[in-house]
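Asker: Take this sequence and fold it.
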Amino acid sequence: GQAIRESGIPRKEIFITTKLWNADQGSDKTRKALENSLDRLGIDFVDLYLIHFPVTSKRMDSWKELEKLYHDKLCKAIGVSNYTIIHLTELLKNSQITPAVNQVEFHPFLNQIHLLEYCKKHKIQFEAYSPLAHGQKIEDPTIAKIAQKYDKTPAQILIRWAIEQKIVVIPKSIKKERIIENSKVFDFAISEEDMKILNSLDEDFRTCWDPSEVV
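Answerer: Reported below is the predicted structural model:
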C-alpha cells in the first residue's frame, strides 16, 4: 500500500490482484478477508480477487461470497487459482459468474494442455505462475539449446513459450535486472517446430502443491 501511494502512478494504471487464503475461506470469513486486504493496501477495490486453493468443504461458499463482493464493486473481477477441470466443472454448474481467471502452475515440464483447452473453451483466462519452474529446470539442455538459437536467456524462452499460447505469465523476482530481462520477450516468436519440442518436455513436474489430490 505504501509503495502504491509513494509511486505517484495513478491507481487506474495499476492492476492489483490479491487472494483469499485457505484459512479465510467460507461464507463467514471471505468478505472480512478482502476488507482487511483493502484496508492494509489503502485502496477501495482490487482489480482481481482469487480463491487461492480449492478447499474441499468451503470452495463453493467462498465463490458465492466472491460473487457478492463483485456486485458490491469491491473487486473488478473474480477468479480462482489451482483449480483442476473437476473443480471448474463443479463451480460452473453452481455459479452465476464465470471465473475471469484460473491461475495455475504452468511451464513446459508441467504442460497442463487439457486444463488450458478447458479454460479457453469456457472463456476463462489461463494465468501461469512459476513459469520458470522455480529455476529448477533453467539449465535443461533442450531449453539451453533453443535459447542459444534465439539469442535469448532460458527464462525468456520459458516465458515466451507460454505467451505464444495466449497465456498470462507472472514470473516473480525481486531483482531489478531479472525483472527487466523477463519483460524483454515481445521482440521474437518461437517457431512451430520449436514449440513442439518444448511441448514434448512435459513430465508432470510440479514445484508447488498438487490440487488434483483435492476432491
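Asker: CA only for contacts and neighbour counts going forward, please
Answerer: Fine.
Asker: any idea how far Phe126 lies from Glu90?
Answerer: 18 Å (Cα to Cα, to the nearest Å).
Asker: Between those two, which is the more surrounded one?
Answerer: Neighbours per residue (other Cα atoms under 10 Å) separate Phe126 from Glu90, with Phe126 holding more: 25 against 12.
Asker: got the contact list for that one?
Answerer: 101-104, 116, 119-120, 167-168 (Cα atoms under 8 Å, 6 or more residues apart in numbering).
Asker: Please tell me how far it sits from Arg59.
Answerer: The gap separating Phe126 from Arg59 is 19 Å, by Cα to Cα.
Asker: so the residue of the chain positioned farthest from its centre, which of the three states?
Answerer: Here the chain reaches farthest from its C-alpha mean at Lys149, the gap being 28.4 Å by Cα atoms, centre = their mean. Assigned by DSSP: H, G, I helix; E, B strand; the rest coil, the conformation of Lys149 is helix.
Asker: From Ser191, how far off is it?
Answerer: On the measure of Cα to Cα, Lys149 and Ser191 end up 11 Å apart.
Asker: Also Val55?
Answerer: Between Val55 and Ser191 the computed distance is 39 Å (Cα to Cα).
Asker: neighbour count winner among the two?
Answerer: Set side by side, Val55 and Ser191 show more neighbours around Val55, with 20 against 11, by other Cα under 10 Å.
Asker: Against which helices or strands is the host helix or strand of Leu88 packed?
Answerer: Per DSSP states H and E, Leu88 falls inside helix 85-93. In terms of contacts (3 or more Cα pairs under 8 Å, 6 or more residues apart in numbering; DSSP states H and E), helix 85-93 is not packed against any helix or strand.
Asker: Another for comparison:
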Amino acid sequence: MEKFTLNNGIDKPVIGLGTYPMKGNILIETMEKAIELGYSSFDTATAYKNHEEIGEVINNSIVAREEVFITTKLSNIHQKHENIEEVLKRSLSILGLKYVDMYLIHWPVPDYFLKSWVELEQLYKKGLVRSIGVCNFHEHHLRDLIEIANILPAINQIELHPLLTQKPLIKFCSKYGIKIEAYSPLARMHNYIQNSDILKELADRYQKSIPQIILRWNYQNGVISIPKTQSHHRLSENISIYDFHLSNEEMISIDDINMNFRVRHDPDNCDFDKL
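Answerer: Have a look, this model is predicted:
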C-alpha cells in the first residue's frame, strides 16, 4: 500500500476503508479480509458506534499496531457538551488502544469548532493522538481556524468525487500543507457516475472498473480515498490502482464531469444536531 506524508511527517496509506455504517460481524469479517489483502488504514467515528468491533480486529490481528492507521472523530454532541479529552479516552478504552493515529473534528459546529481545535492541539501534545485534523470544513471554516491555530490540520476529510471535485478548496488546503481525504469518493455509485460516458470510456480503455478509474484519479491528484465496501471483490479491486496511469488530458476530462453535486450534507446547510 502506497502512502502520502502528512504535514507533521507521519505517513498515511493512500487508500483506507471507510467503516460507516458497518457494525457487528459484518464489520469484523470485512476488516479481517481487508487486512489480509493489505489494508492498514481504517476510518471510524464516535457517531458510528463501531469502536468495539474495530478494536477487537486490531488487537487480535497479527499485524503490529504501529503498522495500522486508525482514524476516529469527535462527534457534534461531544463538541458541545463534554470534556474532549475524556471523550477521546473513552474511545481509546473501547478501542483497546493507547492512541489513535488521527483524530478529526467531525463537523464545523458553529460556536464550538474553534474551541474544539484548541483542545485537539493539547491531545496531540500529550501523545494521545499522532495527528489531528478536520472534516467537512469549507475554506471559510479553515480561515477562522488558521487564525487561532498553533498546529495546522494534517487532513481535511471532505466529500469529494467526480461530481464534486472541490478544486478551489483543494488549492486552498494545498497552500497550507493540509492533505485532502475523500469520503464517498465514488459518490455512492450514483447514476451520474455509472452512466458517465467519460468514465465508461476510460474504464474500457484501461480494462478497469469505474471505481478504479476514480480512485486512480484521486491518487494522481494527491488525494487520500476511504471508500466503503463489504464486498471482498471490491476490497481487492479498490487497492488495485497502481498498474496504470491516467494522462493529463484524461485527468482533466474527469475534472470536467464536476456538477457541484453532493450525495451527503453541505456543512453550511445541515442540522448539526442530527449528525
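Asker: TM value for the aligned chains?
Answerer: After superposition, the two chains reach a TM-score (TM-score structural alignment, normalised by the length of the first structure) of 0.96; 214 aligned residues with a Cα RMSD of 1.2 Å.
Asker: before we move on, the earlier item: compared with the second structure, how much does the helix holding Leu88 of the first structure deviate?
Answerer: Compared with the second structure after fitting, helix 85-93 of the first structure deviates on average by 0.3 Å (mean Cα distance after the TM-score superposition for the first structure).
Asker: in the second structure, what residues pair with that helix?
Answerer: Aligning helix 85-93 of the first structure against the second structure (TM-score structural alignment) gives residues 139-147.
Asker: do stretch 36-46 of the first structure as well
Answerer: Stretch 36-46 of the first structure covers residues 90-100 of the second structure once aligned (TM-score structural alignment).
Asker: tell me how far the matching stretch is from the chain's mean position?
Answerer: 19 Å (Cα atoms, centre = their mean, to the nearest Å).
Asker: ok, and what's touching that stretch?
Answerer: With contacts defined as Cα under 8 Å, 6+ apart, stretch 90-100 of the second structure is touched by 46, 51-56, 59, 69-72, 127-130.
Asker: same deal with stretch 128-136 of the first structure?
Answerer: 103-107, 109, 138, 155, 158-159, 162, 167-172, 206-207.
Asker: Could you pull out the strands in the second structure for me?
Answerer: Counting by DSSP state E, one finds strands in the second structure at the ranges 3-5, 11-13, 17-18, 41-43, 69-74, 102-105, 132-135, 155-159, 179-183, 224-225.
Asker: so where is the first one in the first structure?
Answerer: Going back to what we said before, that points to strand 3-5 of the second structure. By TM-score structural alignment, strand 3-5 of the second structure lines up with nothing in the first structure.
Asker: which helices and strands does that strand pack with?
Answerer: With 3+ Cα pairs under 8 Å, 6+ apart as the test, strand 3-5 of the second structure has strand 11-13 packed against it.
Asker: Okay, buried residues for the strand it packs on please.
Answerer: For strand 11-13 of the second structure, a neighbour-count test (16 or more other Cα atoms under 10 Å) marks 12-13 as buried.
Asker: Show me what it is packed up against.
Answerer: strand 3-5.
Asker: go with 10 Å
Answerer: If you count contacts as 3 or more Cα pairs under 10 Å, 6 or more residues apart in numbering; DSSP states H and E, strand 11-13 of the second structure packs onto strand 3-5, strand 41-43, strand 69-74, strand 224-225.
Asker: Please compute how far that strand lies from its chain's middle.
Answerer: Chain-centre distance of strand 11-13 of the second structure: 11 Å, with Cα atoms, centre = their mean.
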